[in-house]
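J.: just coords:
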C-alpha cells in the first residue's frame, strides 16, 4: 500500500477505551478469528479477512470515487487518530479537506459549488447547562413561501473532534435536497466535557429549535432530527428523550452510520478493524476520551441496539456503509427499530467508507445517499400538517 495512509496498523494495541467496553462480561473481547479465516458480513457481498492487508482491504474495496478521497487524505498528511493527541487530532486534515483537494485537482472550486447550491446560512447560539453553544441555520433559497420544515442536525467526530465547518457539506446537502431549513448543532466535546454532556446539549438544542423556529422561518410542527456517526447516536437519543420527557417528537429520524453499541466484536468490527478513516483502535481512542467511568459503557444511551427502549419513536431512515467498523451496529439498530414497531427504511452502500455522506460533489454513492435522505425527509414532512 505504498503511498496510502495506514489509519490503524495491526501492531497498534487497543487503547484504554476499549478496555472500558470490555470491563463487564457482556462486552468481553472475543478471541479474533484466525488470520486466514474469511469473514462475510451479514447481507454484504464483500468478503474480507482479518489480516487481508494492514488497512482491512480498504484501498482494494473502495470504489474509484472513494479511493480518490482516501488517497488525497493521505497526501494531505492525515495520521492514524489513535496516534494523535486530542489537539493534534482536531488540527489535522479531515475527509472534508480531502474532498476539497480532489475538487481542486478536477479543476473545480469547492466554494463556487457550495454557492451554487443557493443555501444561505446564519450563525446563532442556544443555551445549555455549560453556557451557550453555536447553532448554524441553513436555509434553501426558493423552497417556497411560508414556514419551512426544520431538520436538527448533529455532526460526527466521536464526541471529541470536528465541528460545524467540518460537516457543512452534509448540512447544506440536506437543506438543498429536502427543501427544509437545517439547524446544525454544536455541542460540548470530550475530554473537556465527558459523557453525557454532548447528549444533554443536543436535547437542549432540539428544545430551543422547537421554541425558536419561527425566528428563522421554520415550522416547529415539522421538525426532524438527523446525524452522522456520533451525531447519529445523538439524533436517536434526542428522539428518545423527547418521548420520555413528553416533548414533541420529531417527525423523522435520519441516522447515518451511527455509534449504536459498545460491542467491538461485531462482524464489521472484525472485518474492518483496521479500516480507514475509522478503525477499531480509533474507536477505542474516542471511547477513552469520552467516558468518565467504566459504568458509563453500560448506559442505554450508548447501547441503542441492546439496552435502549426504542418503542414509540418516529419513523427512521438508517444509512450505513460496508467499509466501516460501525456497519453491523447500524444495521442492527435498523432491525431493532423495526422490531419495536418503528417504520424504518435501511440502506447499506458498498465501496464507500465511514464519513462518505456529504461527499456528493465527488463520490457518486454519497450523492445517492444524500438524494435518498432528502426524499425520505420530504415524504415525512409532507405527511405532517403545519401549524
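T.: Perfect, thanks for sending it. Just so you know, these numbers come straight off a predicted model, no measurement behind them.
J.: all contacts plus neighbour counts: C-alpha atoms, from now on.
T.: Will do.
J.: Quick one: residues in contact with stretch 336-345.
T.: With contact meaning Cα atoms under 8 Å, 6 or more residues apart in numbering, stretch 336-345 is reached by 305, 310-318, 334.
J.: quick one: buried residues of it?
T.: Using 16 or more other Cα atoms under 10 Å as the test for burial, stretch 336-345 gives 336-338, 342, 344-345.
J.: can you give me the strands for the chain?
T.: Applying DSSP state E to the chain gives strands spanning 38-40, 47-49, 119-128, 131-140, 148-154, 181-185, 218-228, 253-256, 316-323, 344-353.
J.: Quick check: which of those is nearest to residue 293?
T.: Among those, the nearest to residue 293 by Cα to Cα is strand 119-128 (22.8 Å).
J.: Serialize the buried residues of stretch 336-345 to TSV and add fields for distance to residue 377.
T.: Rendered in TSV, the data for the buried residues of stretch 336-345 read as follows (distance: Cα to Cα, whole Å):
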residue	distance to residue 377
336	21
337	17
338	18
342	16
344	12
345	11
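J.: still on that earlier bit, in CSV: the strands of the chain, plus distance to residue 193.
T.: As requested, these are exported to CSV (distance: least, Cα to Cα, whole Å):
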stretch, distance to residue 193
strand 38-40, 37
strand 47-49, 37
strand 119-128, 13
strand 131-140, 12
strand 148-154, 17
strand 181-185, 16
strand 218-228, 20
strand 253-256, 24
strand 316-323, 28
strand 344-353, 28
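J.: closest one to residue 101 among these?
T.: The nearest among those, by Cα to Cα, is strand 344-353 at 17.9 Å.
J.: next, the one to line up against it:
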C-alpha cells in the first residue's frame, strides 16, 4: 500500500463527528438526504482539486485512475481472473473474465461496462466490483473495455457494447456461462450502454439479456432540473463534468434525441429484460435513474429499484474507503445472483 493510500484510509477511519468537523462543521444535506461523512470529506477535498474539465481526456483518464486507486478495495481473492479479447466491430476489445475459483461448471453470466462518461475509465475502473459480483452472485462476469471518446465518438461505445453482449450470448460455452442466463450491466455510462443493449435486443431481434443491471445510469443526456441542479456540484460528478463528457462523446445536438444515446426517449419500454436499478442520493443522475425505473415498471417490466441515499456517484469504486459503499455493492451483487438464478 502506498503512503498516500495509507494516509487516506487512516483518515477515513476517524469517527463521523470528526470527519464532519473537518468537512465544514455540519453534515451535507440535499433533498432531505444526508451525505455519508466519509463521502463528505472526499467531496470537500475533491472540490479543492482541478476539475477534469480543465484537462485533456488522456490526462483526465490517468488522473481519475490514480484518484480511484486510493479509494477502491482489493479484488476478491476467491475469484479467478483471465485477461482476454472480445471481437468488436472495429477490432478486438480488451476484456477480463471473472469466475469463482475452482468452479468449472457453467454459471449464469453478466457482461459489464464501466463508468466514465464514455470518455474515461478502463477495465481497472470496475475491476474490484466485478470480482465482488462474481464471488457473491456466484456467476461469471465479463468486464469489457469499449472504445472511448473523443477518439471514438458515438456510436462507437454503443456498437462495442452491443457486439460484446451478442458475442458473449453466442459463445456462452467458451465463457463457462449458461446460455439464456446472461445479463448485461454497468454503472453510469456503463448503465447507459446496458439499457441501450436491452432496447437494441428488442429492436433488432437478437437474444435479450436475462437482466439489465443499471447503476446510477445515464438515461437522458439532455436532462435538466431536479437532481441535475440540486446535486450538480457534488463530488465526484458535477453537471459541468456531464457537459464535458457530452462535448467529447456526442457529435452534435441531434445526438441527444437518439434512442441509443438517451434510452429514456424510447416511447415503448414493454418487453424489456428484468431490471435492477440502483441510484445514489448525492448524484446529478439520481432522478433520471429513478424515472427510468418508474417507466419500466409502468411498461410491465419487472424492476427492483432503490436509492442509496447517503452515497455519491461512483460509489462502486469506493468500496475500500466507505463502508456504506461496500455494503451497497455487496447488496447489488446478491440481487444479481438472485435474479440470474431465477429466485426473483
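T.: Alright, I've got the coordinates. This is a predicted model, so every value here is computed, not measured.
J.: After superposition, what's the TM-score here?
T.: The TM-score (TM-score structural alignment, normalised by the length of the second structure) is 0.85; 314 aligned residues with a Cα RMSD of 2.1 Å.
J.: Report how many residues lie close to the equivalent of residue 281 of the first structure over in the second structure.
T.: With the correspondence set by TM-score structural alignment, residue 281 of the first structure lines up against residue 240 in the second structure. With neighbours defined by other Cα atoms under 10 Å, the count for residue 240 of the second structure comes to 14.
J.: got it, and residue 7 of the second structure?
T.: 12.
J.: Please report how far it lies from residue 74 of the second structure.
T.: Separation of residue 7 of the second structure from residue 74 of the second structure (Cα to Cα, to the nearest Å) stands at 17 Å.
J.: Then residue 196 of the second structure?
T.: Residue 196 of the second structure is 30 Å from residue 74 of the second structure, by Cα to Cα.
J.: neighbour count winner among these two?
T.: More crowded of residue 196 of the second structure and residue 74, by other Cα under 10 Å: residue 196, with 23 against 14.
J.: what residues are up against that one?
T.: Residues near residue 196 of the second structure by Cα under 8 Å, 6+ apart: 158, 259-261, 263.
J.: Would you mind checking which of the residues you listed also appear as contacts in the first structure?
T.: Checking those against the first structure (both residues aligned by TM-score structural alignment, their matches' Cα atoms under 8 Å), the contacts still present are 158, 260.
J.: What residues in the first structure pair up with the helix or strand containing residue 18 of the second structure?
T.: In this assignment (DSSP states H and E), residue 18 of the second structure forms part of helix 16-21. For helix 16-21 of the second structure, there is no aligned range in the first structure, judged by TM-score structural alignment.
J.: Please give the centre-to-centre distance between that helix and its chain.
T.: Put simply, helix 16-21 of the second structure sits 29 Å off its chain's centre (Cα atoms, centre = their mean, to the nearest Å).
J.: could you say what helices and strands that helix packs with?
T.: helix 37-47 (3 or more Cα pairs under 8 Å, 6 or more residues apart in numbering; DSSP states H and E).
J.: Okay, buried residues for the helix it packs on please.
T.: 37-43.
J.: Tell me the one of those nearest residue 109 of the second structure?
T.: Closest to residue 109 of the second structure, out of all of these and judged by Cα to Cα, is residue 39, at 31.5 Å.
J.: residues touching the alignment partner in the first structure of the closest one, list them.
T.: Under the alignment by TM-score structural alignment, residue 39 of the second structure pairs with residue 66 in the first structure. For residue 66 of the first structure, the contacting residues are 351-353, 356, 363, by Cα under 8 Å, 6+ apart.
J.: Break down the stretch 1-150 of the first structure into its helices, ranges please.
T.: 16-21, 58-61, 64-75, 86-91, 95-105, 110-116 (DSSP state H, counting those that start in this stretch).
J.: cool, and the stretch 151-300 of the second structure?
T.: 156-170, 172-175, 189-204, 227-230, 239-249, 286-298.
J.: Highest mean neighbour count across those helices, which stretch is it?
T.: Among the helices of the stretch 151-300 of the second structure, helix 189-204 has the highest mean neighbour count (mean count of other Cα atoms under 10 Å), at a mean of 24.
J.: could you give me the residues in the first structure that that one aligns onto?
T.: By TM-score structural alignment, helix 189-204 of the second structure lines up with residues 230-245 in the first structure.
J.: Also stretch 299-312 of the second structure?
T.: Counting by TM-score structural alignment, stretch 299-312 of the second structure falls onto residues 340-353 of the first structure.
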